[in-house]
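Student: predicted model and sequence below, questions to follow.
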Amino acid sequence: MAARDGSKDGDDSILEPLCFPEQSADDESSAPSAPSLQHRPSTELLVCLFCSEFEQKDVLLKHLLLQHKLVIADVKLIADLPKYMLYWKGRFLEQPVTDFCSVIKTNSTGPVEKQEDYFLLCDVLPEDRILRENLQQRRLEEVLEQQQKERDDSSFHRLCMFCSDEFSGNRSSLLNHMAREHSFSIGLPDNIVYCNDFLDTLQSKLDNLQCLYCERNLQR
């Protein structure tokens, strides 16, 4: 996990969440065989904080800005956005948005009729900061639990990505084989989490002649 640059009043900064990068539409079209990661699907619908609208993340964030004049800061650092949205939807039903958000007035030096108030929801608010930290802690606990399950799992079964050897039992047999026989190491087996998803992603990139280092697509 990497810390976000900067801090407020000497406090530790919010850490980046443990999650897979979302797959864009361009990625899906260029690599149709790429597996979809199930942990945080990019197509998941989120509820609006003010109305009954349900949309995908990017569409909903645009909706919040244009229709409700609200911006959520550092969205990418929120470990569980659906739970974050549900929490604040409930709080906004209890108290006005101005109790929680910084108010930004546009065109402040212009005529009053052309001025607009926008609202910024961010971790400057202690309640928001605590919520983000709690969601991140829960996500970390989920990842550590999954990691331990995979360490103890004896049902792993997979072919080597570079030869026809087949491995069953613990994932370490395959990972150690690739490191030893093919000089391809993805790290210590005990440190890997969501191993099958990770290997599926690597296999997809290799099948599509995509460099694992720079992600450039090579011509066939």
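Tutor: Noted; the coordinates are in hand.

Student: from here on, just use CA atoms for contacts and neighbour counts.
Tutor: Fine.

Student: ok, residue 185 to residue 101 distance?
Tutor: From residue 185 across to residue 101, the span is 47 Å (Cα to Cα, to the nearest Å).

Student: repeat for residue 47
Tutor: Taking Cα to Cα, one finds residue 47 at 19 Å from residue 101.

Student: tell me what the helix ranked longest in the chain is packed against?
Tutor: Ranked by residue count and defined by DSSP state H, the top helix of the chain is helix 126-152. Using 3 or more Cα pairs under 8 Å, 6 or more residues apart in numbering; DSSP states H and E, the elements in contact with helix 126-152 are helix 81-94.

Student: ok, residue 117 touching residue 102?
Tutor: No: look at residue 117 against residue 102 with Cα atoms under 8 Å: they stay out of range, at 9.8 Å.

Student: the two: which is more packed in?
Tutor: Between residue 117 and residue 102, residue 102 has the larger neighbour count (other Cα atoms under 10 Å), namely 18 against 14.

Student: how about the contacts made by that one?
Tutor: By Cα atoms under 8 Å, 6 or more residues apart in numbering, residue 102 lies in contact with 119-121.

Student: repeat that with 6 Å
Tutor: Going by Cα atoms under 6 Å, 6 or more residues apart in numbering, residue 102 touches 119-120.

Student: take the one below as the second:
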Amino acid sequence: MDFMKSERAKESFGPLIFEENRCDLLQNVDTRCLLCEDEFNLQISLPMFLAHIFDVHNIVIEDVQNIANLHDYIRYWQQKFKNTTIEQIIPSITFDSTNQKYFLMSNLLKEDKELRHKLKLEYALKVQEYERNDKSFIRFCLMCKLCYEGSRQGYLEHLSVQHNLQLGNPQNLVFVDELINTIESKMSNLQCIYCERIFTDRHVLKEHMRKKLHKRINPENEEYDRFYIVNYLEPNKSWKTILKEDDRYAISREANADEEYSDWNEKEDQIICLFCKAKETDINVICLHMEAEHGFSFTDITKDLDFFQKVKLINYIRKQIHENRCSYCQLKFETFVDLEKHLTGENHYKIPHLKTFDQPEFYFPTYENDAFLYLIDDVEDN
């Protein structure tokens, strides 16, 4: 009869054995039971431990697979149950008409919820610290044939600088390997990581992501939330909730343009010439226009600049032209027509000395913020 009741209870509470969704951190040490002296190695005998506390002590730990450090979780409650009985702390559930009580340990109990969050945050911080200090990271680039060796931050900077692939501020990332695996899997399946559309081949996917500013993750997709430490700071609060509450993190977002997202309409995307009002929807066409009309070959002129210097140059030129000022000699004019005459007559459709525009103030777009800023790639995919 006891066996039948136990089996019926198991059916009600769900499976007790977890094969794929194991706890993130199962220490390879013996852990004593919550209420008795029996010990279990959670790394190799978690199902046995769960069956023991269920059959012997009528205890069910809800969502055990999501507890970041089960060893410390159990030790915490061991100490609590030494001074206070489990009946006084943990709510019980009576099963059917048998009057058999089962104690459900879940985040419905405030103390349990706070403990789970504390362990989860501590674990995420430990992983982040390891990822920051580890210099033995080796991985092929997602966009080219480079086999990168060094730190994860260096790898992310390579993706950002060389390919304009923005995965977020490295200081805010955690579980980086899993994040890269996720991005790689989507791209291998020819799926855009931003709009998640499926394409016919890799070349079409690459062009779509480049032209439509989709070389970044979709912030609306909660699948990515676990990879950003800001989502671990407070229980059940994502970055969206925190941003609505105060502006502490809004400053951080503003300071890191890779966390800003725009949902561009494909029919409305237009790229404006750096020196006149001409507009095109194709970056190659606008570059040909600048070369033919202004003698300004963007590719050749900026071949020795890195991505960030190109962004600064574009913002600098935008600002100067917006103010009717020559971007080469800084001479100011009353009208745009006068400026055009000067640029053509003096052949000043060229870039000034690097120090003139390679300034922090020109990194963030403030003048005519169009797609041109982000459609320039230093390195084409091989």
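Tutor: Perfect, thanks for sending it. No experiment lies behind these values; they were computed from the predicted model shown.

Student: follow-up on the earlier one: tell me how far the longest helix of structure 1 lies from the chain's centre.
Tutor: Between the centre of helix 126-152 of structure 1 and the centre of its chain there are 13 Å (Cα atoms, centre = their mean, to the nearest Å).

Student: what about residue 185 and residue 101 of structure 1, which has more around it?
Tutor: When residue 185 of structure 1 and residue 101 are compared for neighbours, residue 101 comes out ahead with 20 against 13, by other Cα under 10 Å.

Student: which position in structure 2 pairs with that one?
Tutor: When structure 2 is aligned by TM-score structural alignment, the residue opposite residue 101 of structure 1 is residue 90.

Student: gap between its match and residue 108 of structure 2?
Tutor: Residue 90 of structure 2 sits at a distance of 10 Å from residue 108 of structure 2 (criterion: Cα to Cα).

Student: same check on residue 26 of structure 2?
Tutor: Separation of residue 26 of structure 2 from residue 108 of structure 2 (Cα to Cα) stands at 23 Å.

Student: what about those two, which has more around it?
Tutor: Per other Cα under 10 Å, whichever of residue 26 of structure 2 and residue 108 has more neighbours is residue 26, with 18 against 12.

Student: check for me that residue 185 of structure 1 belongs to a helix.
Tutor: No: read with DSSP: H, G, I helix; E, B strand; the rest coil, residue 185 of structure 1 is coil and lies in no helix.

Student: do I have it right that it meets residue 177?
Tutor: No: look at residue 185 of structure 1 against residue 177 with Cα atoms under 6 Å: they stay out of range, at 9.2 Å.

Student: can you give me the helices for structure 1?
Tutor: Under DSSP H, structure 1 gives helices at 25-30, 57-68, 81-94, 126-152, 172-182, 195-207.

Student: quick one: the fifth one to chain centroid distance?
Tutor: Averaging C-alpha coordinates over helix 172-182 of structure 1 and over its chain gives two centres that are 29 Å apart (Cα atoms, centre = their mean).

Student: the third one too?
Tutor: When distances are taken as Cα atoms, centre = their mean, helix 81-94 of structure 1 is centred 19 Å away from the chain's centroid.

Student: buried sites along it?
Tutor: By neighbour count with 16 or more other Cα atoms under 10 Å, helix 81-94 of structure 1 contains the buried residues 81, 83-85, 88-89.

Student: ok, the residues you listed vs residue 54 of structure 1, which is closest?
Tutor: Checking these against residue 54 of structure 1 by Cα to Cα gives residue 85 as the nearest, at 11.2 Å.

Student: distance check, the counterpart of the closest one in structure 2 against residue 53 of structure 2.
Tutor: Using TM-score structural alignment, the partner of residue 85 of structure 1 in structure 2 is residue 74. Between residue 74 of structure 2 and residue 53 of structure 2 the computed distance is 11 Å (Cα to Cα).

Student: now do residue 205 of structure 2
Tutor: According to Cα to Cα, residue 205 of structure 2 and residue 53 of structure 2 sit 51 Å apart.

Student: so what's residue 138 of structure 2 up against?
Tutor: By Cα under 6 Å, 6+ apart, the contact set of residue 138 of structure 2 is 148-149.

Student: so which bits of the strand ranked longest in structure 2 are buried?
Tutor: Longest strand in structure 2, counting residues (DSSP state E): strand 100-105. Applying a neighbour-count criterion of 16+ other Cα under 10 Å, the buried positions in strand 100-105 of structure 2 are 101-105.

Student: then stretch 120-131 of structure 2?
Tutor: Buried residues in stretch 120-131 of structure 2, counted by 16+ other Cα under 10 Å: 120-121, 123-124, 128, 131.

Student: helix or strand: which one has residue 6 of structure 2?
Tutor: Per DSSP states H and E: residue 6 of structure 2 is located in helix 2-13.
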